[in-house]
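Engineer: Sharing a model prediction with you, sequence too.
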Amino acid sequence: MKPVEYDRMFREEDVYWWFVGRRRLATVLLENSLPARNLRILDVGCGTGAMSRELMRFGSVVSTDLSALAIGYGRQRQLTGLCCADATALPFADASFDAVVALDLLEHIADDLLAVREFARVLAPGGHLVATVPAYQFLWSGHDLALMHHRRYTRRSFGDLLASGGLSTVRLTYAMTALFPIVWLVRRRSKKPGSEEATIQPVPRWLNKVLIRVLDMENAYLRRADLPYGVSVAAVARRIR
């Protein structure tokens, strides 16, 4: 990502509806999938560290990001276990972790299959990957350019990627469904030549609270069932051997 996006993320990650909703989505997937606590967890592409902080209630956390700037923000959150590392060449031994978390990371990586294979390598047998990616190429906009994305995914393409990387899919669903019409309209309007601006824009406090509440209701539904479309694709996958 561009440096300005890390600064924006650090300032907004604790309160902005998108980050809060995505973090709570990951928590729902983790609570439904992980068999125990006191786990060894790797947060790949940790960004400025808010998710890593949440993960600490599940066990010990190692947080990696390719950006030294992101790692610096993580230190400001007083996180431990920070490591500047490439997701396609993780500096850890085979079977080092019980869970790997990668939220909105794979779209940034040219060789996303190599990254998934690395996730599978560092997972212990029976270990789980929890990951999210942006959905639908037709939603491509200046937001994706600003965040230096290579692609967006469908449920099928994401599932195929995980299988090719040596993981067995446990759960594969769309997410951020309620906000799909709004995001679709915003992205269409932002498709101007040369436009490269992330759509993390200030909203009134009352609206931010409403959007968080909407995503909370959606995430509660995801505890029981999948969603047929959405702005994101979310997956839980397992290493078999």
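Structural biologist: Now that the structure is in, tell me what you want to look at.

Engineer: alpha carbons only for contacts and neighbour counts from here, please
Structural biologist: OK.

Engineer: I'd like the next helix or strand past the host helix or strand of residue 156.
Structural biologist: Applying DSSP states H and E as the criterion places residue 156 in helix 155-164. Counting by DSSP H and E, the element after helix 155-164 in chain order, helix or strand, is strand 168-175.

Engineer: Contacts for that next one next, please.
Structural biologist: With contact meaning C-alpha atoms under 8 Å, 6 or more residues apart in numbering, strand 168-175 is reached by 135, 155, 159, 162-163, 226-240.

Engineer: List the buried residues in it.
Structural biologist: Neighbour counts using 16 or more other C-alpha atoms under 10 Å place 168-169, 171-175 of strand 168-175 among the buried residues.

Engineer: and here's the other structure:
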Amino acid sequence: MITMDFDGAFPVQPGMSLLDVGAGQGRHSFEALRRGAVVTAFDMNESDLADIKGMFGAMELEGEVPDGASGSVLHGDARSMPFEDATFDRVIASEILEHIHEDDTVMAEIFRVVKPGGLVAVSVPRRWPERICWQLSDAYHEVEGGHIRIYRASELVAKLSRAGLQPYKQHHAHALHSPYWWLKCAVGTDNNDNPAVRAYHRLLVWDMMQAPFATRFTETALNPVAGKSFVVYLRKPEANV
């Protein structure tokens, strides 16, 4: 499930250096690696990083890694990243800022490590679908490491702009996932054996694996109204000469 628009607003070309902040399960890191980038998956969860490292190795064995591309993992805290200033051509921060109290600090770090002229892609849960999840289930957000805030789109863009980044495009994504999470929140976020949850999950997996026209068209049409994620793309200004 790819959130960022690698084919349009956020192009990743062979040889580019890319940082995936809060990489999670690595979905964006894997896609960037397939496109020839030099990828660093950065996260606090060492178990997730071990899985990503294993997948990087499997991709190389399967011939999915272009010449010159590479994938590495690094454990650390997004509030204080161990990189030199202006290190990366591209930075992704997908669904992490809603977990961190010091989001301004993370935004400042993202600005610091991206190169002048480099691009940043940020996604967070969209406000109104997220509010429904919070209303249906305390367990959805009142857990260690869970969501601590719900952003307005304008609030997120303003904060990133104050950090020094210049927004140039935005959109919504994953409309088909909004009802799935409402359903999970209604029956219990850990109740994966619920028949309705299992059936909907099978539908989402089928859609991700097969990408049939009917579901792709439906989600594209519904994203502006019900997309679960809000995505904004930003640029770090070129350095003054």
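Structural biologist: Nice, I can see it. Keep in mind that this is a model prediction, so the values were computed, not measured.

Engineer: just to revisit the earlier point, dump the buried residues of strand 168-175 of the first structure into JSON lines; add distance to residue 183 of the first structure as well.
Structural biologist: Rendered in JSON lines, the data for the buried residues of strand 168-175 of the first structure read as follows (distance: C-alpha to C-alpha, whole Å):
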{"residue": "168", "distance to residue 183 of the first structure": "31"}
{"residue": "169", "distance to residue 183 of the first structure": "27"}
{"residue": "171", "distance to residue 183 of the first structure": "24"}
{"residue": "172", "distance to residue 183 of the first structure": "21"}
{"residue": "173", "distance to residue 183 of the first structure": "18"}
{"residue": "174", "distance to residue 183 of the first structure": "14"}
{"residue": "175", "distance to residue 183 of the first structure": "13"}
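
Engineer: in the first structure, which strand has the most residues?
Structural biologist: Longest strand in the first structure, counting residues (DSSP state E): strand 123-134.

Engineer: Buried residues of that one, list them for me.
Structural biologist: Taking 16+ other C-alpha under 10 Å as the neighbour-count basis, strand 123-134 of the first structure is seen to contain the buried residues 123-125, 127-134.

Engineer: next one: stretch 64-71 of the first structure
Structural biologist: With the criterion 16+ other C-alpha under 10 Å, stretch 64-71 of the first structure contains buried residues 64-67, 69-71.

Engineer: Figure out how far stretch 231-241 of the first structure is from the centre of its chain.
Structural biologist: On the basis of C-alpha atoms, centre = their mean, to the nearest Å, stretch 231-241 of the first structure sits 11 Å off its chain's mean C-alpha point.

Engineer: How about stretch 111-127 of the first structure?
Structural biologist: Offset of stretch 111-127 of the first structure from its chain centre (C-alpha atoms, centre = their mean): 15 Å.

Engineer: Identify the residues contacting the counterpart of residue 41 of the second structure in the first structure.
Structural biologist: When the first structure is aligned by TM-score structural alignment, residue 41 of the second structure is paired with residue 63. Neighbour list for residue 63 of the first structure: 42-46, 49, 52, 81-83 [criterion: C-alpha under 8 Å, 6+ apart].

Engineer: Confirm that residue 63 of the first structure sits in a strand.
Structural biologist: Yes - if the criterion is DSSP: H, G, I helix; E, B strand; the rest coil, then residue 63 of the first structure is within a strand.

Engineer: Next, name the residue at the spatial heart of the second structure.
Structural biologist: Within the second structure, the residue whose C-alpha comes closest to the C-alpha centroid is residue 94; the distance, by C-alpha atoms, centre = their mean, is 2.1 Å.

Engineer: hang on, the earlier thing: out of the contacts of residue 63 of the first structure, which two sit at the greatest distance?
Structural biologist: 45 and 81 (13.3 Å; C-alpha to C-alpha).

Engineer: which one of these two has more residues nearby?
Structural biologist: The residue with the greater number of neighbours, taking residue 45 of the first structure and residue 81 and applying other C-alpha atoms under 10 Å, is residue 45; the counts read 25 against 13.

Engineer: any idea how far the equivalent of the more buried one over in the second structure lies from residue 171 of the second structure?
Structural biologist: Under the alignment (TM-score structural alignment), residue 45 of the first structure pairs with residue 22 of the second structure. For residue 22 of the second structure, the distance to residue 171 of the second structure (C-alpha to C-alpha, to the nearest Å) stands at 21 Å.

Engineer: go on, residue 229 of the second structure?
Structural biologist: Plainly put, residue 229 of the second structure is 8 Å away from residue 171 of the second structure if you go by C-alpha to C-alpha.

Engineer: roughly how far apart are the counterpart of residue 170 of the second structure in the first structure and residue 30 of the first structure?
Structural biologist: Under the alignment defined by TM-score structural alignment, residue 170 of the second structure is paired with residue 172 of the first structure. Counting by C-alpha to C-alpha, the separation of residue 172 of the first structure from residue 30 of the first structure is 13 Å.

Engineer: contacting residues around stretch 207-218 of the second structure?
Structural biologist: Applying C-alpha under 8 Å, 6+ apart, the set of residues contacting stretch 207-218 of the second structure from outside is residue 1.

Engineer: buried set for it?
Structural biologist: Buried residues in stretch 207-218 of the second structure, counting neighbours by 16+ other C-alpha under 10 Å, are found at 207, 215.

Engineer: in stretch 105-124 of the first structure, what counts as buried?
Structural biologist: Counting neighbours by 16+ other C-alpha under 10 Å, one finds that the buried residues in stretch 105-124 of the first structure are 105-109, 112-124.

Engineer: Okay then, goodbye and thanks.
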